[in-house]
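Undergrad: coords below, sequence missing:
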């Protein structure tokens, strides 16, 4: 399959933060889709019910309080929405460990293959001092593009970060002229091929 024929769905979770001896729990989900043919589509976000308190350290990062979670659905109840958007897609996340961990709530869900834009960025631009999503989007002047797609939101909002990972992926594909290359170049990047194609 070529990259231009692929459908990408990105996902991001914000969490309550893990107290010592307890498992962390998601409190917000964001999903968005992108393809070369259709562009950015199907943005979806929801707060998530939890019985755990939101740690102050986590709240300082994302600003989510218990008031935001009033009448929020459980993650399990959103299975139809999640399956609709992730099923059959190439799943994208920036630092995929957290997202894969929370999706274990659905045993045998079968989502994937996965693309981690953090790992891709480290491969594509090893010379950069930071490969955080925010630093990369600032470096490549992508933040305004993201803000236009997700108005009234900012970093560490699950939908904002989800869209940011797709905008970054789109930029990477364009800069290395990968649109008509096999999808495998993203799944198993060969830096020698990438840098031969890199736009000046």
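TA: Looks like it arrived, so ask away. Values in this document were obtained by computation on a predicted structure and should not be read as measured data.

Undergrad: contacts and neighbour counts: CA atoms only from here.
TA: Will do.

Undergrad: did I read that right, residue 32 in a strand?
TA: Yes - counting by DSSP: H, G, I helix; E, B strand; the rest coil, residue 32 is part of a strand.

Undergrad: how about it, what does it touch?
TA: The contact partners of residue 32, by Cα atoms under 8 Å, 6 or more residues apart in numbering, come to 9-11, 40-44, 85, 159, 162-163, 166.

Undergrad: And here is the other one:
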């Protein structure tokens, strides 16, 4: 559960959003820029009151400037392993779906697994990641639930199959805990696509 915080009255809108959450909150900026939100101070965690959310929004808006279009207040989630679920459709290579290690260090290990939709082996796919031991129960931690991944793989890959105008899909991060997987942020880029050929047209060999 979360709430949208935007416009010229951040304090008042923040109070309504945090009231709906009723727990510790996270504030995430919405912006036009493609860069990571955490790099520009666009993610603030463990906000405990209406006043903290209002102050955080105003400070975030001052740092990011005109690139910031608003913010979202979300309920804080338990700590878990951060995974990125992505996909793309290009004219040259067609559709591809991929998973990667998420978080602020995601670009360092280049830990990714790729498939061509439809994805039917979600468990094997996640097992290819170098971070898989973290999900299976590393050093006494509870293991992740494998039931959470088939739905994520079918959902993201199925979206690319059903909607060819989806050029890029980015669920980042998906926080995995022993109780399931929750998508925290999602971004979709759409682009014009060629219409499918008519089934009434005969193709010459």
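TA: Happy to help now that I have it. Computed from a predicted structure; not experimentally measured.

Undergrad: So after superposing, what's the score?
TA: Between these two chains, after superposing, the TM-score reads 0.24 (TM-score structural alignment, normalised by the length of structure 1); 79 aligned residues with a Cα RMSD of 5.6 Å.

Undergrad: that older thread, which one of the contacts of residue 32 of structure 1 is nearest to residue 60 of structure 1?
TA: Nearest to residue 60 of structure 1 among the contacts of residue 32 of structure 1, counting by Cα to Cα, is residue 159 at 17.7 Å.

Undergrad: gap between the closest one and residue 197 of structure 1?
TA: 31 Å (Cα to Cα, to the nearest Å).

Undergrad: related to what we said a few turns ago, same list, the contacts of residue 32 of structure 1, but as JSON lines with distance to residue 60 of structure 1, neighbour count and secondary structure please.
TA: Shown next, in JSON lines, are these (distance: Cα to Cα, whole Å; neighbours: other Cα atoms under 10 Å; DSSP: H, G, I helix; E, B strand; the rest coil):
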{"residue": "9", "distance to residue 60 of structure 1": "28", "neighbour count": "29", "secondary structure": "strand"}
{"residue": "10", "distance to residue 60 of structure 1": "24", "neighbour count": "31", "secondary structure": "strand"}
{"residue": "11", "distance to residue 60 of structure 1": "21", "neighbour count": "28", "secondary structure": "strand"}
{"residue": "40", "distance to residue 60 of structure 1": "30", "neighbour count": "18", "secondary structure": "strand"}
{"residue": "41", "distance to residue 60 of structure 1": "30", "neighbour count": "14", "secondary structure": "strand"}
{"residue": "42", "distance to residue 60 of structure 1": "29", "neighbour count": "11", "secondary structure": "strand"}
{"residue": "43", "distance to residue 60 of structure 1": "25", "neighbour count": "19", "secondary structure": "strand"}
{"residue": "44", "distance to residue 60 of structure 1": "23", "neighbour count": "17", "secondary structure": "strand"}
{"residue": "85", "distance to residue 60 of structure 1": "30", "neighbour count": "20", "secondary structure": "helix"}
{"residue": "159", "distance to residue 60 of structure 1": "18", "neighbour count": "27", "secondary structure": "helix"}
{"residue": "162", "distance to residue 60 of structure 1": "19", "neighbour count": "30", "secondary structure": "helix"}
{"residue": "163", "distance to residue 60 of structure 1": "21", "neighbour count": "29", "secondary structure": "helix"}
{"residue": "166", "distance to residue 60 of structure 1": "25", "neighbour count": "26", "secondary structure": "helix"}
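
Undergrad: Could you export those residues as TSV, including distance to residue 32 of structure 1?
TA: Listed next are those as TSV, based on distance: Cα to Cα, whole Å:
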residue	distance to residue 32 of structure 1
9	6
10	5
11	7
40	7
41	6
42	6
43	4
44	6
85	8
159	7
162	6
163	6
166	8
